[in-house]
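Participant: Got a predicted structure plus its sequence, pasted below:
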Amino acid sequence: MEVNNAVASFAALSQETRLEAFRLLVRHEPEGLAAGEIARQLSVPHNTMSAHLAVLQRAGWVSSRRQSRSIIYRANLAHMNDTVQFLVRDCCAGHPEVCNPFSASSDTCANSQE
């Protein structure tokens, strides 16, 4: 991931509704949620939610597909992983044991969904 892409990704998540929407979609993987359902659960007007989802999609955080009359959004977990890896890639300065807590967090995520 390039620095400019990382900045754009972080900028997309730096707004409360967008961050909440992304976290909601992560919890609903792999099925995803319809745009209207996301708006309802977050108590956001539909047109406002559509604008937020468009920002997240342009930044790579979500993907969408049409299902009948609805648009179903899903979290892009590969993008999330790439972004986290971008953050920790150089943090260890040659000492990988420093970053072990970050690699263990993916195990925690998988266990918390059981």
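Facilitator: Received, thanks. Please read all numbers here as calculations on a predicted model, not as lab measurements.
Participant: Please make it C-alpha for all contacts and neighbour counts, starting now.
Facilitator: Fine.
Participant: This structure: strands as residue ranges?
Facilitator: 33-34, 62-67, 70-75 (DSSP state E).
Participant: Out of these, flag the one nearest residue 7.
Facilitator: Checking the strands of the chain against residue 7 by Cα to Cα gives strand 62-67 as the closest, at 16.3 Å.
Participant: Could you list the residues in contact with the closest one?
Facilitator: Residues from elsewhere that reach strand 62-67 (Cα atoms under 8 Å, 6 or more residues apart in numbering): 22, 53, 56, 57, 71, 72, 73, 74, 75, 76.
Participant: Next up, a structure to set beside the first:
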Amino acid sequence: MAELDIKNAVEILGALAQENRLRIFLLLADSGPEGIPAGIISASSDLTPSSVTFHLKELVRTGLVKSRQQGRFMIYSATTDGISSVLAFLGGKCASLQ
């Protein structure tokens, strides 16, 4: 896990600061490492497939989500690296508050 700077932390936190992306991320976190296809994300979130694709692209870009091809489907899963790195960054910066 790479150490974050403020710019990277803002990108990750910014991605999660949007309601639909946070819901998608939490759905993927609940699904575990095996992940789920975009179609199921769309059906579970009441978002259109194009909207889900838009939000997934941002989550993948920030490292919060990864994708893999399985047959004709793209399977998405939450990663621990992105969220762990931002939590470690915040924890390190806020250690003096304890």
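Facilitator: Sure thing, it's come through. Keep in mind it's a predicted model, so treat the numbers as computed, not measured.
Participant: Would you mind giving the strands of structure 1 as JSON lines with mean neighbour count added?
Facilitator: Formatted as JSON lines, the strands of structure 1 follow (neighbours: other Cα atoms under 10 Å):
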{"stretch": "strand 33-34", "mean neighbour count": "20"}
{"stretch": "strand 62-67", "mean neighbour count": "15"}
{"stretch": "strand 70-75", "mean neighbour count": "21"}
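Participant: want to throw those into a markdown table with distance to residue 45 of structure 1?
Facilitator: Shown next, in a markdown table, are the strands of structure 1 (distance: least, Cα to Cα, whole Å):
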| stretch | distance to residue 45 of structure 1 |
| --- | --- |
| strand 33-34 | 14 |
| strand 62-67 | 19 |
| strand 70-75 | 16 |
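Participant: Please pull up the equivalent of residue 80 of structure 1 in structure 2.
Facilitator: Alignment note (TM-score structural alignment): residue 80 of structure 1 maps to residue 83 of structure 2.
Participant: What sits closest to that match if chain neighbours are left out?
Facilitator: Once flanking residues are discounted, residue 83 of structure 2 sits nearest to residue 64: 6.4 Å by Cα to Cα, 6 or more residues apart in numbering.
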